[in-house]
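1. fold the following and give me the result.
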Amino acid sequence: MSQVKVIGIDLGKSTFHLIGHDFSGREMFRHKYSRSMLIDFLSIQDKTIIAMEACCGAHWLARKCKSFGHEVKLIPAQYVKPYVKSHKNDYIDADAIAEAATRPNMRFVSVKSEEAQLGIVIRRIRSGYIKERTACMNRIGSILLEFGLSFPRGHHQMKNLFQWIADQKELPPLLLGELTAQFEYYNQLNTWIKEQENKLLALNKENEVAKLLQTIPGVGPMTASCCISAVGSPQDFDNGRNFAAWLGLVPFQYSTGGKPRMLGISKRGNKELRELFIHAARAVMWRDNTAEKFFGTWLLDLKCRKPFNVALVALANKLARIAWSVMTTKKAFEVRV
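-> Sure, this is the predicted structure:
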C-alpha cells in the first residue's frame, strides 16, 4: 500500500467506490465501501493523495481526510469527464478522478471550512423562504382576483391587505378566514427571513475579511458572506480577472481560425454570487453622486455611451475584481482621488 500515489473516490449517498493508482498510473486496487468502512479504510492508510469530484458531501470528507494527514484534491466534475473511458460506471468514474488528479495543469477546488458551509446552508434556507413568501403573496393575489379584486403589486402593499379589502367590497366570511391564514403564514415567513439574516450577521461578526469586503461600494453583509463561503481560497485565482471570469461576468469567447468572437456574458460559475454582485452594481449605478465619488467619471461616461445593463455588468465585473484584491491583500477598499 505504500506505493499508492493517488486514490480516486467516486462519491455516493451511502456507497463509495475507490481505485488506487501507483506512481506509474497502474491500478493497484479497487474497493466498494459504506461510509463508515470508508472512514476506517482511510484512517489506516499511509499519507497519500485523495482525489474526489467537488460535489455534494465532498468538503466534509475532504476535511476528514485532511485530519488523517492525507493531501486532498477536489476537481470540478466537468474537468473529470474527458478522462472517463468508454461506458460509465462507478469504478470507471473513480479511475477517471484518480487520473485527472495527476495532470500537471489540472484546476482544483479549495476545501471549504465548516463555517463557510454553514453560511451556505443559512443563505439557501433564506432563499427558500423568500421564494415561499413570493408564492404566498401571489396566492393571495390570485384568490382575490377570482372574486373580482385586483390587489396591487409589491410586498409593501401586504401590510394593508385587510384595510384594502374593506375599502373594496364585502367578501364571504369563509374566504376571509382563508386569507387570514395565508396572511399569517406570509408574516411568519418574514420573521424567518429576518432570523436567517441575523444568523448570517452573527456568523460573520468576528470575520475580519467580511468587514473588509463591506468597505466596497454596494457590497453588504449578504454579498460579503457569499464571497467568503463560495471562495475557499482567493489564491485559487491568479488575479482579479480570473475571478471575474469564474463568476461569469466576462464575455463568452468563441474564436477559431484566428478570428476572435466575443458573445454575451458567459454566466458560468457561482450563480448566487454573480447575482449579488449585479445587485451591488445596481445599488451604485442608481446614484450618480455615489458612482462619481467612488469611480470618477469612468462610470458616468460608460452610462452615457452604453445601455444601462451593459454598464451594470461592467461595474459588477469591477466590483468582483476589487473583492478578490481585498480578500487577497486583507486591506480595505480605498477611494483613489
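2. only C-alpha atoms from now on, for both contacts and neighbour counts.
-> Fine.
3. around the nearest residue to L276 once chain neighbours are set aside, how many other residues sit close by?
-> Excluding its sequence neighbours, the residue lying closest to L276 (C-alpha to C-alpha, 6 or more residues apart in numbering) is T223, at 5.8 Å. T223 has 22 neighbouring residues, counting by other C-alpha atoms under 10 Å.
4. Proceed likewise with the subsequent sequence, for comparison:
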Amino acid sequence: MEQITARPIVRVGVDLAKRLMQVHAVDAVGRVVTARALAREKFLPWCAQLPPGCVVAMETCGGAHHWARRLRAMGLESRLVAGHFVGPYRMEGRRGKNDANDAAAVCEAAGRPHMRFVPTKTAEQQAVLAVHRLREGVKEERTACINRIRGLLAEFGLVFAQRPEVLRTELADVIEDASNELPHLARVALQRAQLQWSELEGHLAWCDERIAAHVKTDEQAKTAAQLMGIGPVTASALAASVGEFRQFRTGAQFGAWLGLVPSQHSSGGKTSLGRITKRGDDYLRTLLIQGAKSAVMTAHKRRDRISQWLVQLTARVGWQKAVVAMANKNARILWAVLARGRRFDADHVSVKPDGCAMAVPATAA
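-> Now for the predicted structure:
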C-alpha cells in the first residue's frame, strides 16, 4: 500500500460509520497531514502504517470499543471520547456538522491535556452488558404484552387487579369459561397472547440466570452485591460497565459520573445547587435509585449506622431526597471498597485525614 506521508503522524481523529471512516491526522505541531474518507475494509490496513504508539481517537458510539481493541492490538494508543466532549471542538459549530468536521473535532479533543477518556471495554464486559440490554428489552415487551391482554379483556367487560400475578392466575380460567361473552376468535387470540407472555417470562428467567452466574464468578460484582440496596442485577451492571474503578480519583467523582450530584449555577462566591445532573449511564443510575428506594423504605427495620442515618435523613428532607442521597452514598462506598481494595462494613465510621482536601468516600454523609 502507498505510504501515508513523509511527515510523521502523532494523532488521528476518526469519525466511525458503517461503511466509510473519516480520518483526520495531524503531526506533532498540530498541522494537518491528511484528511480523507476510507472504506471500512481499508481502515485497519491504513492504520497499520501509522507509527507505533500513535494516538487514534474515536467518539464513543456503536462499535467504538471493538475498533479500540483492534487498534490496541496493533500497538496503537486508542482513545475514546464521549460525544458531549467532542461538540465544543467543532470549529464550524452545530450547523457545520459533517464527517470531516467531526473527525477534526475528535482529533482536537483527544489532544487536550485535561480531556477525560472512556476506558475501552473488554469483549467479556460487553457480553455481560448484552444480557442486560436483552433483559431490559424483554421487560418492556412483557409489560406491553400484559397491557395488551388487559385491553383485550376490558373490551368484553372483564377487568382484573393490576398485579400481573392476579391476571396470570385468572387468564386460563377466563379463556376456558364458556359463560362469558368471549367469541371463539377472541379466545384463540388470548391463548396466543398467553403463550407469548410465557415465552417472555422464559427469556427473562434466562437473563436472570446469566446475571446471577456473573455475580458468582466476578469478584467486583460479588463485592458490590454486599451493599445495602444493590442486588445482583445492579452489581453485575456496575462491574461490567465500569470495570476499573481506579479510573476515578474519588468516590465523589464516581457519583458525579453517574449523575447523582446536584447541578450547579454558581457565581461570585455564591453557591447555587439544583437538581441532580442525571448525566452518565441512565441504566446504572436507575438501578441505583431503585435499590436505594428499597433500602430507604425498609431502613426502620434495621439497626446499622447507614439505616439509622437514612431514618433521620428521611424525617428531615423527605423520602425522595433520601433515596438520591442513598444512591450517591452507595456509589461512593462502592468506589471505596473496589478502588482501594477494602472490605465493606455497614458500621464503618469514616474519618477525614487532617489537611486532606479529598472528599471522604465510604459511608460519609
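5. which residue in the second structure aligns with the residue nearest to L276 of the first structure?
-> Under the alignment (TM-score structural alignment), T223 of the first structure maps onto T234 of the second structure.
6. and that match, helix, strand or coil?
-> Counting by DSSP: H, G, I helix; E, B strand; the rest coil, the backbone at T234 of the second structure sits in helix.
7. what's the answer for V23 of the second structure, then?
-> Going by three-state DSSP: V23 of the second structure is strand.
8. name all residues that make contact with the aligned partner of it in the first structure.
-> Matched across to the first structure, V23 of the second structure falls on L18, judged by TM-score structural alignment. Counting by C-alpha atoms under 8 Å, 6 or more residues apart in numbering, L18 of the first structure touches 7-10, 29-32, 91, 94-95.
9. at 6 Å what do you get?
-> By C-alpha atoms under 6 Å, 6 or more residues apart in numbering, the residues touching L18 of the first structure are 8-9, 30-31, 94.
10. helices along the stretch 1-150 of the second structure, start to end?
-> Assigned by DSSP state H, counting those that start in this stretch, the helices in the stretch 1-150 of the second structure fall at 40-47, 64-73, 83-86, 99-110, 123-154.
11. dump these into a markdown table; add distance to D173 of the second structure as well.
-> Shown next, in a markdown table, are the helices of the stretch 1-150 of the second structure (distance: least, C-alpha to C-alpha, whole Å):
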| stretch | distance to D173 of the second structure |
| --- | --- |
| helix 40-47 | 57 |
| helix 64-73 | 50 |
| helix 83-86 | 53 |
| helix 99-110 | 59 |
| helix 123-154 | 13 |
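12. quick check: which of these is buried the most?
-> helix 99-110 (a mean of 25; mean count of other C-alpha atoms under 10 Å).
13. contacts for it, please.
-> For helix 99-110 of the second structure, the external contacting residues (C-alpha under 6 Å, 6+ apart) are 12-15, 23-24, 86, 89-90.
14. chain center to that helix: distance?
-> Helix 99-110 of the second structure has its C-alpha centroid displaced from the chain centroid by 25 Å (C-alpha atoms, centre = their mean, to the nearest Å).
15. again with stretch 246-261 of the second structure
-> 13 Å.
16. now swap in stretch 96-115 of the first structure and tell me
-> The chain centroid and the centroid of stretch 96-115 of the first structure are separated by 18 Å under C-alpha atoms, centre = their mean.
17. how about that stretch, which residues of the second structure does it hit?
-> Using TM-score structural alignment, stretch 96-115 of the first structure corresponds to residues 105-124 of the second structure.
18. gap between the two ends of that stretch?
-> End-to-end span of stretch 105-124 of the second structure (C-alpha to C-alpha, to the nearest Å): 30 Å.
19. likewise for stretch 246-261 of the first structure?
-> Taking C-alpha to C-alpha, stretch 246-261 of the first structure runs 19 Å from one end to the other.
20. for stretch 145-153 of the first structure, buried residues please.
-> F151 (16 or more other C-alpha atoms under 10 Å).
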